[in-house]
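Peer 1: give the three-dimensional model of this entry:
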Amino acid sequence: MSKQPRKQRKALYTAPLHKRHNSMSVHLSDDLKEEFNRRSFPVRKGDSVEIVRGDFRGTEGKVEGVDLKNYRVLVDGASSQKQDGSKLYQPIHPSNLVLTEIYLDDERRNQALNRKV
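Peer 2: Now for the predicted structure:
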């Protein structure tokens, strides 16, 4: 792996979707860090997150979608209303989020969370 910023950016922009998923990791809250003994975990639809940076700082909400192409997360609390009344989610970078509750209905995700790293 190169340390040149040019090559770092290129690797990020040309990464396949299965590798982008790992880049979409979000830090766990202090309670979850102790419980699962890890610092971060990839975010997915259904998780609850708190926004810690930006205009929506302090907002908690459920993840409504994950945009792997643009490295952004759509959070329920971070939305504005369009003129016609429909919701417009503001995309947020995962580094500005903290996972507060993990969606564990998926058995494979549950195993991945409890796996030793």
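
Peer 1: okay, CA-based contacts and neighbour counts for the rest of this
Peer 2: Noted.

Peer 1: and the next element down the chain from the lengthiest strand in the chain?
Peer 2: Using DSSP state E, we find that the single longest strand of the chain is strand 72-81. Later in the chain than strand 72-81, the nearest helix or strand by DSSP states H and E is strand 87-92.

Peer 1: list the buried residues in that following strand.
Peer 2: Buried residues in strand 87-92, counted by 16 or more other CA atoms under 10 Å: 89, 91, 92.

Peer 1: ok, these vs residue 43, which is closest?
Peer 2: residue 92 (12.1 Å; CA to CA).

Peer 1: ok, that closest one touching residue 76?
Peer 2: No: in terms of CA atoms under 8 Å, residue 92 does not count as a neighbour of residue 76; the distance is 11.1 Å.

Peer 1: off-centre distance for the host helix or strand of residue 18?
Peer 2: Element membership for residue 18 (DSSP H and E) is helix 17-23. Chain-centre distance of helix 17-23: 11 Å, with CA atoms, centre = their mean, to the nearest Å.

Peer 1: want to put them side by side, so please do this one too:
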Amino acid sequence: MPVCASIAIQFSSDPSQHPPPVRPPTKYRMKYSADVSSSRRQCRKAHFSAPSSVRRTLMSAPLSKELREKYGVRSMPIRKDDEVLVVRGSQKGKEGKVTSVYRRKWVIQVERIVREKVNGASAPVGLDASKVVITSLKLDKDRLAILQVCSLHLL
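Peer 2: Presented below is the predicted three-dimensional model:
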């Protein structure tokens, strides 16, 4: 008869008499989906090799308090012609319109946020999308539909 070392209970060799396996309580379980890895290596690989369609959602920015109250949504994927306020980094406090979303480099470029190169030319500074707050959205029919769907989920 085998003996469990951690708890002194003896089990018979008959499998039908064994108690069910003890699982940890729900709040201590790490995984919610078997399809998503918890491995740091695999998560980094998935992040940095993500296609442009996935990078769009990963490059989301929070909305300002006024927009959050108006639309009932916390964040949106950033796009060209949105107006943003930089809230972190050396460019903190500057505002402007997004001139480009450079998904391959994971950066956005904002008008009037430039630096001077050695030869005197100006070059746009790349900003991380999470370090800005969207103050004005460029709305079209597709984006309005997304906002309506997102706000319905919150009700």
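
Peer 1: average gap between the longest strand of the first structure and the second structure?
Peer 2: When the second structure is superposed, strand 72-81 of the first structure averages 1.4 Å from its matched positions, counting by mean CA distance after the TM-score superposition for the first structure.

Peer 1: list of residues touching the longest helix that the second structure contains?
Peer 2: Longest helix in the second structure by number of residues, with DSSP state H as the criterion: helix 141-154. Outside helix 141-154 of the second structure, the residues within contact range by CA atoms under 8 Å, 6 or more residues apart in numbering are 71, 72, 73.

Peer 1: in helices, which of the residues you listed appear?
Peer 2: Using DSSP H, these in helices are residue 71.

Peer 1: now the contacts of helix 141-154 of the second structure as TSV including distance to residue 91 of the second structure and neighbour count?
Peer 2: TSV is the format used below for the contacts of helix 141-154 of the second structure (distance: CA to CA, whole Å; neighbours: other CA atoms under 10 Å):
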residue	distance to residue 91 of the second structure	neighbour count
71	28	14
72	28	19
73	26	20
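
Peer 1: the residue nearest the centre of the second structure and residue 67 of the second structure: what is the separation?
Peer 2: The centre of the second structure sits closest to residue 58, judged by CA atoms, centre = their mean, with a distance of 4.7 Å. Distance, residue 58 of the second structure to residue 67 of the second structure, using CA to CA, to the nearest Å: 20 Å.

Peer 1: please apply the same query to residue 75 of the second structure.
Peer 2: 10 Å.

Peer 1: the aligned residue in the first structure for residue 94 of the second structure: neighbour count?
Peer 2: Counting by TM-score structural alignment, residue 94 of the second structure lines up with residue 59 in the first structure. By other CA atoms under 10 Å, the residues close to residue 59 of the first structure number 16.

Peer 1: which ones are touching residue 59 of the first structure?
Peer 2: So residue 59 of the first structure contacts 50, 51, 52, 77, 78 (CA under 8 Å, 6+ apart).

Peer 1: circling back: aligned to the residue nearest to the centre of the second structure, what sits in the first structure?
Peer 2: In the first structure, residue 58 of the second structure lines up with residue 23, judged by TM-score structural alignment.
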